[in-house]
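Q: What would the 3D arrangement of this be:
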Amino acid sequence: MFQALLLTKNPEGATLAEIASLDEAQLPEGEVLVNVSYSTVNYKDALAITGTSPVVRKFPMVPGIDLAGSVAESSDARFKPGDAVLLNGWGVGENQWGGLAQKARVKADWLVPMPQGMDARKAMAIGTAGYTAMLCVMALQDRGVTPAAGPVLVTGANGGVGSIAIALLARLGFEVHASTGRMAEAGHLKQLGAAELIDRATLSAPGKPLQKERWAAAVDSVGSHTLANVCASLKYGGTVAACGLAQGMDLTTSVAPFILRGVTLAGVDSVQAPMARRLTAWERLARELPADLLEANTETIALDGVAALAPRLLAGQVRGRVRVNLGA
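A: Okay, the predicted model is just below:
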C-alpha cells in the first residue's frame, strides 16, 4: 500500500481531493514502477485539484504532472531497479495517474535518467515549471537572441516559470526585466537576477497594436492582454517565447508587430517535447542553476498540504516553486 492524493467527482460534479491508501495493483499499465521521492505543485496541478479547469478528463485521478525518484521494477532494458529518474509531461496527472503519490507506474519512453550533478530533491525544486523556463530560454537562443541585443522581459516573474527564467537568463548575461503583481517581492526577484521590476498592471490591460520598442525578447507565462502588449513592445526582430495562460487563453492583437517589426511569437510546449530536447534542457538545468538559489526559491510541503495550497497558487499567493516530499 502507498499514499496518494486522489481526485474524484461528487454527485454534484465537484472535484474532491483526498489522501488515499492505494495498492500497486490499482496503478495503470507501464513498463516501469517508480518509488517517488518528490513531486511538485504546478499551475496545471492546481487547476486539476480545484476543478477550476477541465485538466482531468477521467476520474479517479492521481494529479501531479512531474515526479522524481528511483526505479523499483522495470521490464524495459533501459532502466533497472535503483536507477534515479525524473518525469514531466506526457499527460501524467491529466490522462494517466501522476506524481503526487509515493508510487507511479509509467511508460519507459517518458522517463529521463537523472542528470549528473542532480538528485530528486534538486530536480523537483526545478520541476516542470523550471524545465519549461529552460525550454523558453532555448527557444530564444535558437532564434539568435543574445545579451547584446538588449533587455529581456519575464512576465509572471514570481511564479515557477518566471522565477527560474530570471535566474537562467541572468546567469547567461542577459539584463532581465521582471513583470510582477507583487512588487513587495522586489528583493527576492533581484536576488534571482532581475535588474528592473515592472508592475504587471502596465501590461495587463488592452493596449495599442504597436508601442515603444523596449525589449529584445521575452518569456511569457501569462497570455491574454499581457502577451499582446509584450509583442507590441518588442524591438525590431525580437522574439517572445510563450508558454502559459495565467491571465487567459485569449490573444487580442494585430499583425503589426510581426509584419512591421519582424517579431517572432515562439510557442513553447513542455508536455510533448521530444526526448532529445528534454535531455538537453535537463542537462543544462543541472549545470546552470546553483543549489542554494534553488533552495531559496523553493517551499517544501508534505502530501497532505497540497490540496490547501492549490487555491493559493491560482490566486498568485505562492512565490517561486513548491516541492512535495513523498518520502518514498
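
Q: contacts, neighbours, all on C-alpha from now
A: Noted.

Q: Show me what whichever helix or strand A217 is part of packs onto, helices and strands only.
A: Per DSSP states H and E, A217 falls inside strand 215-220. Packed against strand 215-220 by the contact rule (3 or more C-alpha pairs under 8 Å, 6 or more residues apart in numbering; DSSP states H and E) you find helix 120-142, strand 152-154, helix 160-171, strand 234-242.

Q: so what secondary structure elements neighbour the last one?
A: Yep, that's strand 234-242 we're talking about. Taking 3+ C-alpha pairs under 8 Å, 6+ apart as the contact cut, strand 234-242 packs with helix 120-142, strand 215-220, helix 224-232, strand 264-267.

Q: try it again with 7 Å
A: helix 120-142, strand 215-220, strand 264-267 (3 or more C-alpha pairs under 7 Å, 6 or more residues apart in numbering; DSSP states H and E).

Q: With the third one instead?
A: Based on contacts counted as 3+ C-alpha pairs under 7 Å, 6+ apart, the elements that helix 160-171 packs against are helix 120-142, strand 176-180.

Q: The shortest one too?
A: The contact analysis (3+ C-alpha pairs under 7 Å, 6+ apart) places strand 152-154 against strand 176-180, strand 215-220.

Q: neighbouring contacts of the next helix or strand after the first one?
A: Going back to what we said before, that points to strand 176-180. Sequence-wise, the next helix or strand downstream of strand 176-180 (DSSP H and E) is helix 186-192. The contact list for helix 186-192, computed with C-alpha atoms under 7 Å, 6 or more residues apart in numbering, reads 166-167.

Q: Just the helices from the chain, written as ranges.
A: Assigned by DSSP state H, the chain shows helices spanning 43-50, 120-142, 160-171, 186-192, 224-232, 256-260, 275-288, 291-296, 306-314.

Q: want to put them side by side, so please do this one too:
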Amino acid sequence: MSFNAILLAKDANTGFSASLNKINKQQLLAQEGDTLIEVQYSSINYKDALALTNKSPIVRQWPMVPGIDGVGKVVECASGRYQQGDMVILNGWGCGETHWGCLAQYTYLKSDWLIPLPNNLTPYQAMVIGTAGYTAALCVKRIVDFGVKPEPGKILVTGASGGVGSIAIALLAKLGYQVTASTSKINDSDYLTGLGAVNIIDSQTLKLAGKPLQKELWSAVVDVVGSHTLANVCAQTQYGGIVACCGLAQGMDFPATVAPFILRGITLAGVDSVMASYDKRIAAWDLLSQHLDGEILAHIGNTITLTECVDSANKMIAGQIKGRFVVDVNQ
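A: Presented below is the predicted three-dimensional model:
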C-alpha cells in the first residue's frame, strides 16, 4: 500500500524541500505508534506553516510528514482502546515535529493521543476547529473557570482574524460575552462581526512599547501575539482580570513590568494545547461541540488540497489569510 503525503526533507546538499510524495505502509509503520488511521481531513495551523516554510526550527527529525491536526477512521488499533471504524481526532503531541503527522492519507499514532470525534461534529467541522479552535477553547475555559461573567466588561481577542482568534470570538460570543477583536486586517470587519465581535481595533495600537499601567479596558483577554502586545494588554486589563496567553505571533519576548500583577492583581494564564491531558481535551471539545454551530464553522472554514499546503503556509506566515484552512487529504 502506498499513499499521498507531504514530506519535508533537509540535507546539506539539497537544502530544505516540501513536496507531495508517495509513502509506503512500511515507512509509516516504522514510526512509534499502535493505531493506524485513514485520514479524512487535516488543517494548516501556524506551527504547520512554520514547518512547511522552514521559517522556524519546528521539525526535529528528518524526513517529516507535517500536520499537527487530523481526523479520520481507525483501521486497526493494537492497544484495544479504539475499534476499527471509530472516528478519532488528533491535536498536537509532537506530530509534525518528532513524529509523522496528518498531512497524509494515512497516519500511525499512539492511541493515548487520540480522542473520539464528538457525535454532533462532522469530520470536516472538527478540522475547521482543529488545534487552533481547541486551543481557543482551552483559553475560553480558563476565563470562564476564573469566574469572569459576561456582564462586568469587555473581552479582548488579539490576532482576531487567525484560527485561534476566530474560534475564540465565536465561542465567547455564543457564551454571551462582549468581544472586541484586535486585528491588522481592518478590512476583515465583516468577517469578524459575523463571528460575533461587537468592536474592532487596529492591532498596531498594541504593537509598540507602552506604559506599565494603562487605562483599564478588559475584564479578560485571549492573546495569541505575545511581545509588546501581551505587555500592553496586561497593562490594560481591569483589576482582578485574567489574560490567557497561547501564542507568539509577534515574538517570544515579554517586555513588561510587574505593575499590573502587584497593583491590579491580574492573572497571566499560560495555555498549552500540545501536551494537555485527555480530560482537558475532552472538556475543551465538549465546549466547542455544544456552542459552535455549522453556520459559524462554515463562515470560518476554507478547503484546500495537499498540493496547496505550501502556498497556504506562505500566505499564513505573511499574514494574508483569515479563518481556518482545512486540508482534504484525498483531493
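
Q: if I pick the most centrally placed residue in the second structure, what's in contact with it?
A: The residue lying closest to the centre of the second structure (C-alpha atoms, centre = their mean) is A132, at 1.7 Å. Contact analysis of A132 of the second structure by C-alpha under 7 Å, 6+ apart lists 45, 163-164.

Q: That one pairs with which position in the first structure?
A: Under the alignment (TM-score structural alignment), A132 of the second structure pairs with A129 in the first structure.

Q: how much space between that match and G267 of the first structure?
A: Note on A129 of the first structure: its distance to G267 of the first structure, by C-alpha to C-alpha, to the nearest Å, is 15 Å.

Q: L86 of the first structure too?
A: Counting by C-alpha to C-alpha, the separation of L86 of the first structure from G267 of the first structure is 24 Å.

Q: Neighbour count for the two, which is higher?
A: Set L86 of the first structure next to G267 and count neighbours by other C-alpha atoms under 10 Å: L86 wins out with 27 against 13.

Q: any idea how far that one is from V230 of the first structure?
A: For L86 of the first structure, the distance to V230 of the first structure (C-alpha to C-alpha) stands at 33 Å.

Q: Need the nearest residue in space to T298 of the first structure, chain neighbours excluded.
A: R321 (4.6 Å; C-alpha to C-alpha, 6 or more residues apart in numbering).

Q: what does that neighbour align to in the second structure?
A: Residue pairing (TM-score structural alignment): R321 of the first structure is matched to R324 of the second structure.

Q: Quick one: residues contacting its match.
A: With C-alpha under 7 Å, 6+ apart, R324 of the second structure has these contacts: 128, 163, 300-302.

Q: Can you select the buried ones among those for me in ChimeraX?
A: In ChimeraX syntax, the buried subset of the contacts of R324 of the second structure is picked out as below (16 or more other C-alpha atoms under 10 Å):
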select :128,163,300,301
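
Q: right, and N232 of the second structure touches L213 too?
A: No - if you go by C-alpha atoms under 7 Å, N232 of the second structure and L213 don't touch, sitting 8.3 Å apart.

Q: Show me which of those two is the more surrounded one.
A: N232 (25 against 20).

Q: so what corresponds to that one in the first structure?
A: When the first structure is aligned by TM-score structural alignment, N232 of the second structure is paired with N229.

Q: picking that back up, which one of the contacts of A132 of the second structure sits closest to D279 of the second structure?
A: Distance to D279 of the second structure across those (C-alpha to C-alpha) is lowest for V164, with 20.4 Å.

Q: What about that closest one, how many residues nearby?
A: Residues within reach of V164 of the second structure, counting by other C-alpha under 10 Å, total 31.

Q: which one in the first structure is aligned with it?
A: So, by TM-score structural alignment, V164 of the second structure is matched to V161.

Q: Please name the nearest non-neighbouring residue to that match.
A: A129 (4.6 Å).

Q: what's the distance between the one you found and A20 of the first structure?
A: Noted for A129 of the first structure: a distance of 26 Å to A20 of the first structure, by C-alpha to C-alpha.

Q: quick one on the thing from earlier: which one of the contacts of R324 of the second structure sits closest to L288 of the second structure?
A: Nearest to L288 of the second structure, judged by C-alpha to C-alpha, of the contacts of R324 of the second structure is V128 at 11.2 Å.

Q: Now do the contacts for the residue lying closest to the closest one once chain neighbours are set aside.
A: In space, not counting the residues next to it along the chain, V128 of the second structure is nearest to G301; the distance is 5.3 Å by C-alpha to C-alpha, 6+ apart. By C-alpha under 7 Å, 6+ apart, G301 of the second structure lies in contact with 128, 323-326.

Q: Pick out the most distant pair among those residues.
A: G323 and V326 (9.9 Å).

Q: Can you report how many residues lie near the counterpart of Y46 of the second structure in the first structure?
A: Correspondence of Y46 of the second structure to the first structure, assessed by TM-score structural alignment: Y43. Residues within reach of Y43 of the first structure, counting by other C-alpha under 10 Å, total 22.

Q: Tell me who's in contact with Y43 of the first structure.
A: Counting by C-alpha under 7 Å, 6+ apart, Y43 of the first structure makes contact with 313-314.

Q: can you tell me how far it sits from L314 of the first structure?
A: Using C-alpha to C-alpha, one gets 7 Å for the distance from Y43 of the first structure to L314 of the first structure.

Q: Kindly report the same for S254 of the first structure.
A: According to C-alpha to C-alpha, S254 of the first structure and L314 of the first structure sit 29 Å apart.

Q: Mean per-residue distance, the strand holding A217 of the first structure versus the second structure.
A: Superposing on the second structure and averaging over aligned pairs (mean C-alpha distance after the TM-score superposition for the first structure), strand 215-220 of the first structure comes out at 0.4 Å.

Q: Can you check which part of the second structure that strand sits on?
A: With TM-score structural alignment as the criterion, strand 215-220 of the first structure aligns to 218-223.

Q: Tell me, how many residues neighbour the aligned residue in the second structure for A296 of the first structure?
A: In the second structure, the residue paired with A296 of the first structure is H299, using TM-score structural alignment. As a burial measure, H299 of the second structure scores 16 neighbours (other C-alpha under 10 Å).

Q: Next up, the contacts around H299 of the second structure.
A: Contacts of H299 of the second structure were listed using C-alpha under 7 Å, 6+ apart, and none were found.

Q: about what we covered before: quick check, nearest of the contacts of R324 of the second structure to T35 of the second structure?
A: Comparing those against T35 of the second structure with C-alpha to C-alpha places V128 closest, at 23.4 Å.

Q: The closest one and V326 touch, don't they?
A: Yes - contact criterion C-alpha under 7 Å: V128 of the second structure and V326 qualify, at 6.0 Å.
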